[in-house]
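> sequence isn't available, so here's the structure alone:
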């Protein structure tokens, strides 16, 4: 009996020791967080400073959550799309016909929240200067003028290349689509009422400072940003590497003005012309 007890005690010590060793040596991760900045520089499609077009007005929305469908680290300015280190690729489907982002299974995150966590061992070692993010969806609050009254509403903007949507909830209202929708599809809710529409093709701003050396397909919504001091993955990291993707929402919601007052007034015939983000700065912590 004493022998049996001794064996059990030794076995227990081994198991506990192994468990403690495992806890003492956690595997480091790459952590991707999102940030939405109203004061970050407002850029155009070429990654150059941009002002609101004549005849238009704009506002900085409050972004509640966002989804991306693709994240890639690129080592140089001439690295073509798809030839860098692909960090993330979201689910896609042909349920609506042509290939599209599967919105029902998309990943979302809000401001200063974690969007993605992957083991660093899955990331190729190297020096990276750029990050590319293919955006899929953004949802937030905008202000508008209705019959002379200032109100706020919730806007859902589908900025991905193609989006298969069944139904989705917008501030408590269920919106049924059951179809593919191209970049620029939007839905809006205010005071319990909903509407939806489609922005003009090519109207969504997608800043890419590497337009000349590494272009991206039209309608892809692949926003490109540069690390201030580069990012080095050695493969020998012992702690998490945290990357904050800071997106500019500086006057990112833009419309045509009918009544020149700087207020969005859809009842007066003012039309949405742009819902794209206005720049990306990746920050390595």
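It's in. It should be emphasised that the depicted structure is a prediction, and the values quoted were computed from it without experimental measurement.

> drop to CA atoms for contacts and neighbour counts, all remaining ones
Noted.

> need the next SSE after whichever helix or strand residue 23 is part of, C-terminal direction.
Using DSSP states H and E, residue 23 sits within helix 2-24. Using DSSP H and E, the helix or strand that follows helix 2-24 in sequence is strand 29-37.

> can you tell me the closest non-neighbouring residue to residue 187?
residue 196 (4.1 Å; C-alpha to C-alpha, 6 or more residues apart in numbering).

> tell me how many other residues crowd residue 93.
15 (other C-alpha atoms under 10 Å).

> surely it and residue 104 touch.
No. Here residue 93 does not reach residue 104: they are 10.3 Å apart, not a contact under C-alpha atoms under 8 Å.

> A further structure is provided below for comparison with the first:
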């Protein structure tokens, strides 16, 4: 007597396939469940306005400034430092964006940057990859900002969009300003910018060394000239035991309090872009970093 085994066999194959898929899903779910440090970049126009030494500063005489409206932001370096004596690079480096020598000198590769809207998740780092310890300070190297600003032409206000490259050096193939793509295909030093208005796109460069980079611990832990490593301290040190079971959200709040600054030749407090105004951009640096965390 013959038996038809095809049906039971097909059922067995389906069942094995089902449990295999379930196992894969459970494994992926288990990996996803591992606690992470979730990093967000925030901007705050009401945060304290600091200078390079981490002290309160006003807009210099003869200059004017405004707090921009952000569209996007990126950074290329993130480090946790145990204390104020920890030199740059000697703490726990959590992130270092891709760099390249395509343009000659070593530079940030802009096309591979993690660009986000402020408040979105920028990075997720498994907590198991961060050594247990107590961390008082955060170092964050900004690289790119995209924001809207108000300018005046013939005495009338208009909105424009600025792409601001504040990293130490960046290889830029192209970047977008609204619906327009701007080709560069070369390295650009800190302070390169592109600006789009109703008249089109123009590009320029702020003076060398003019970008503000607040570092309250400059005496014990200096940063290289031309970098954009902003330094800030937690109100209470971040203590990691190595036994965390839940995500930790780390918010890195950047002061944009009058962070876009220009020479105000006519002392009217407005950015006038008429040809005879010559009100050049002089600073696009952020004005402080306040890190915090939520368990």
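Arrived safely. Quick caveat, the model's predicted, so the values are computed rather than measured.

> about what we covered before: go ahead and measure how far the helix holding residue 23 of the first structure is from the middle of the chain.
46 Å (C-alpha atoms, centre = their mean, to the nearest Å).

> same question for stretch 122-138 of the first structure.
11 Å.

> what of stretch 51-65 of the first structure?
18 Å.

> okay, that stretch sits on what stretch of the second structure?
The counterpart of stretch 51-65 of the first structure in the second structure, counting by TM-score structural alignment, spans residues 58-72.

> how long is the matching stretch end to end?
26 Å (C-alpha to C-alpha, to the nearest Å).

> buried set for stretch 88-107 of the first structure?
88, 90, 92, 96, 100-103, 106-107 (16 or more other C-alpha atoms under 10 Å).

> what range does it cover in the second structure?
With TM-score structural alignment as the criterion, stretch 88-107 of the first structure aligns to 95-114.

> now what about the matching stretch, what contacts it?
74-79, 122, 167-174, 185-187 (C-alpha atoms under 8 Å, 6 or more residues apart in numbering).

> tell me which helix or strand the residue nearest to residue 187 of the first structure sits in.
strand 193-198.

> so which elements touch that strand?
Other helices and strands packing on strand 193-198 of the first structure, by 3 or more C-alpha pairs under 8 Å, 6 or more residues apart in numbering; DSSP states H and E, are strand 185-190.

> how much does the strand it packs on deviate in direction from strand 193-198?
With axes from the mean of the first three to the mean of the last three C-alpha atoms, to 10 degrees as the basis, strand 185-190 of the first structure and strand 193-198 are set at 160 degrees to each other.

> tell me what strand 185-190 of the first structure is packed against?
Using 3+ C-alpha pairs under 8 Å, 6+ apart, the elements in contact with strand 185-190 of the first structure are strand 149-158, strand 193-198.

> what's stretch 138-151 of the first structure aligned against in the second structure?
The aligned range for stretch 138-151 of the first structure is 145-158, by TM-score structural alignment.

> list of residues touching that stretch?
By C-alpha under 8 Å, 6+ apart, stretch 145-158 of the second structure touches 66-74, 159-166, 270-274.

> buried subset of these as a PyMOL selection?
Remark: buried members of the contacts of stretch 145-158 of the second structure, expressed as a PyMOL selection using 16+ other C-alpha under 10 Å:
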select buried, resi 66+67+68+69+70+72+73+74+160+161+162+163+164+165+166+270+271+272
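
> can you map out the strands along the stretch 101-250 of the second structure?
107-109, 121-126, 133-153, 156-165, 169-177, 180-189, 192-197, 200-205, 229-240, 248-255 (DSSP state E, counting those that start in this stretch).

> relative to residue 59 of the second structure, which of those strands is closest?
strand 248-255 (14.2 Å; C-alpha to C-alpha).

> which residues in the first structure does that closest one match up with?
Residue span in the first structure matched to strand 248-255 of the second structure, by TM-score structural alignment: 241-248.

> any idea how far stretch 274-292 of the second structure is from the chain center?
16 Å.
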